[in-house]
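In: Structural data only, the sequence is not supplied:
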């Protein structure tokens, strides 16, 4: 099986077996019919993906690579907070009549800050440091900005990336590693979606900074399975996985702002049947 499948199955089994339930507690999330959305949760889940060995996409069911990449670029490249700039409908529930999700996600990525080297936004700062000071221990982003939370239609879930560069013995090129910090995650709906997004981001940044890809470490403070997702998760993790596909990134692109979803693809991607009509708690 693919390593991503193995990690996902182990995580889900751990949550179902050793997690704690919020049933009966006062919870914010609810189902569209108004019923409270309870979860089985684990605190402090840490998953490690070695991108140099395998691209971490599930084969148990299909993850839409291009759509996931488009959403990541919406935040990191287009730096938008408007769903009209996005080609999927995953954010529609949180948008206002003008399509805005407030001062969230892409909005925070385009805010310029004063550095000793001049004014830069967070994305440009990351690229600047990777190219000019790669061994810095300060290469990170944060979109959980407390002063703007009241103007966000949804508080950021995946809120911080920390980049760390290493020099492997016997290799001339540097290796780019990253940690994705997430305060909360709906495991069925979003786990592999987020892993794929930020794996693609690491690949893109590594390419434009002339580095090799290394590890993506995913830290989830509250990894949860919703009550109405339990049966689907149990069926999913009993499936027979397929071998991991090969990931392709257009080698011609050397500027992060030139990437499009058409610059990524998978070779030999076999999957199990898709799970359709997943209820989403709001």
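Out: Arrived safely. Since the structure is predicted, the reported quantities are computational estimates derived from the model, not experimental observations.
In: alpha carbons only for contacts and neighbour counts from here, please
Out: Noted.
In: wait, residue 79 sits on residue 107?
Out: Yes. Counting by CA atoms under 8 Å, residue 107 is a contact partner of residue 79 at 6.0 Å.
In: Secondary structure element for residue 4, which one?
Out: helix 3-18 (DSSP states H and E).
In: Report all helices and strands that that helix contacts.
Out: For helix 3-18, the elements it packs on are strand 39-50, strand 212-226, judged by 3 or more CA pairs under 8 Å, 6 or more residues apart in numbering; DSSP states H and E.
In: got those strands as CSV, with distance to residue 141 and mean neighbour count columns?
Out: As requested, the helices and strands packed on helix 3-18 are exported to CSV (distance: least, CA to CA, whole Å; neighbours: other CA atoms under 10 Å):
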stretch, distance to residue 141, mean neighbour count
strand 39-50, 19, 18
strand 212-226, 15, 22
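In: Presented hereafter is structure B, for comparison with structure A:
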């Protein structure tokens, strides 16, 4: 077993063995631990989980969405990425413009009621088509407000100005790599009440030593089965991309999680995953002709040697 995969598998086991049962915002219920850290050596291979297939292109398009400062799911849907659909869909079905069947608590009801799930899928298909084809509809219901892209690239100041945190931190790495202020934050108390989903990965910090770039993420809350594998790969990719732009090698990705939880309706899936033998990690290939992370497109990022076990499906708690 690769060290990177064992770190994740140990987290799953730790929560099952030592977690506390808690209620949560979604009504699903979780098993949770507070305060957990993993350290991935990015020179050991790209840390994408192999005990189930993780759709890497979705990770790439989501990260590029953040990097571009975009907050509208239209870009994601154009890349067949449905990760953020439910939060935008919720805005639509709670609006005066929505005239379809009642979608209250659609996240739970779609799992429990096959007839309702059929209605939900029909309305979601209508919603996605409208986002892609109707610019006014996309502007009204596709934008998620002050989520990661906005906070990374357009942080609002008390003076009515904006700060491009991501661009600034890259410039700082190049100019003063020994700085202890190489930080990007997404957590803004003022914006929490109006965000579709207040930032889970709240703050990340870079560190340069021996000509290598490392990154530490503080994540306030993590869905360990569905979300955490994405987060590990996303921040590992971000570290590789920034290291490439800055002419550095890669060091470690350190993942610190506040509330690390397993949803009660993911337990069977996790037991299946824990029964599988991990495989060799893939390697990451970037288009080295791109010299700025802001110029990358989805096809500029690819993996070699990714041979995972089959996908394990599980519902998203909304």
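Out: Happy to help now that I have it. Predicted model, so just to flag it, every value in this text is computed and none were measured.
In: Quick check: which of the helices and strands packed on helix 3-18 of structure 1 is nearest to residue 129 of structure 1?
Out: strand 212-226 (16.0 Å; CA to CA).
In: buried stuff in the helix or strand just after the closest one?
Out: Downstream of strand 212-226 of structure 1, the first helix or strand assigned by DSSP H and E is helix 230-236. Going by neighbour count (16 or more other CA atoms under 10 Å), the buried part of helix 230-236 of structure 1 is 230, 233, 236.
In: so helix 230-236 of structure 1 aligns onto which residues of structure 2?
Out: The alignment of helix 230-236 of structure 1 onto structure 2 (TM-score structural alignment) covers residues 267-273.
In: now the helices for the stretch 1-150 of structure 1?
Out: Assignment of helices within the stretch 1-150 of structure 1 using DSSP state H, counting those that start in this stretch yields the ranges 3-18, 65-76, 106-109, 122-132.
In: Just send those back as a markdown table, with mean neighbour count too.
Out: Shown next, in a markdown table, are those (neighbours: other CA atoms under 10 Å):
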| stretch | mean neighbour count |
| --- | --- |
| helix 3-18 | 18 |
| helix 65-76 | 21 |
| helix 106-109 | 22 |
| helix 122-132 | 18 |
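In: Nearest to residue 49 of structure 1, out of these?
Out: Minimum separation from residue 49 of structure 1 across the helices of the stretch 1-150 of structure 1 (CA to CA) falls at helix 3-18, 7.5 Å.
In: From the chain's centroid, how far away is that closest one?
Out: Per CA atoms, centre = their mean, to the nearest Å, the displacement of helix 3-18 of structure 1 from the mean C-alpha position of its chain is 18 Å.
In: Superpose on structure 2 and give me the mean offset of that helix.
Out: Here the mean offset of helix 3-18 of structure 1 against structure 2 after fitting is 1.1 Å, by mean CA distance after the TM-score superposition for structure 1.
In: contacting residues around the match of helix 230-236 of structure 1?
Out: 12, 51-52, 225, 312-314 (CA atoms under 8 Å, 6 or more residues apart in numbering).
In: The same query, at a cut-off of 10 Å, please.
Out: Residues from elsewhere that reach stretch 267-273 of structure 2 (CA atoms under 10 Å, 6 or more residues apart in numbering): 9, 12-13, 16, 30-31, 50-52, 224-225, 262, 309-314.
In: Same question for stretch 124-131 of structure 2.
Out: Contacts for stretch 124-131 of structure 2 (CA under 10 Å, 6+ apart): 72-75, 77-78, 82, 85-86, 88-89, 92-93, 98, 118-121, 123, 134, 136-143.
In: Out of these, which end up buried?
Out: Counted by 16+ other CA under 10 Å, those give 72-75, 77, 85-86, 88-89, 92-93, 119-120, 123, 138, 141-143 as buried.
In: Which position in structure 2 pairs with residue 209 of structure 1?
Out: Per TM-score structural alignment, residue 209 of structure 1 is aligned with residue 246.
In: Could I get the contacting residues of the closest residue to its match other than its chain neighbours?
Out: Distances taken as CA to CA, 6 or more residues apart in numbering place residue 174 nearest to residue 246 of structure 2, at 5.9 Å, with adjacent residues excluded. For residue 174 of structure 2, the contact set (CA under 10 Å, 6+ apart) comprises 243, 245-248.
In: any idea how far residue 174 of structure 2 lies from residue 109 of structure 2?
Out: 50 Å (CA to CA, to the nearest Å).
In: Residue 292 of structure 2 -> structure 1?
Out: Per TM-score structural alignment, residue 292 of structure 2 is aligned with residue 255.
In: and of the helices of the stretch 1-150 of structure 1, who's closest to residue 45 of structure 1?
Out: helix 3-18 (7.9 Å).
In: so where in structure 2 does the closest one end up aligned?
Out: Helix 3-18 of structure 1 corresponds to residues 3-18 in structure 2, going by TM-score structural alignment.
In: Surely residue 66 of structure 2 touches residue 165?
Out: No. Between residue 66 of structure 2 and residue 165 there is no contact under CA atoms under 10 Å: 12.0 Å.
In: overlap in contacts of the two?
Out: 150-153.
In: ok, so of these, who is nearest residue 237 of structure 2?
Out: Ranked by distance to residue 237 of structure 2 (CA to CA), those are led by residue 152 at 16.0 Å.
In: Now do the same contact list for the closest one.
Out: Residue 152 of structure 2 touches 66-70, 146, 163-168, 184-186, counting by CA under 10 Å, 6+ apart.
In: can you check residue 13 of structure 1 too?
Out: 19, 233-234, 237.
In: Check residue 183 of structure 2 too.
Out: Contacts here follow CA under 10 Å, 6+ apart; on that basis residue 183 of structure 2 touches 165-166, 168-170, 172, 203-207, 215-217.
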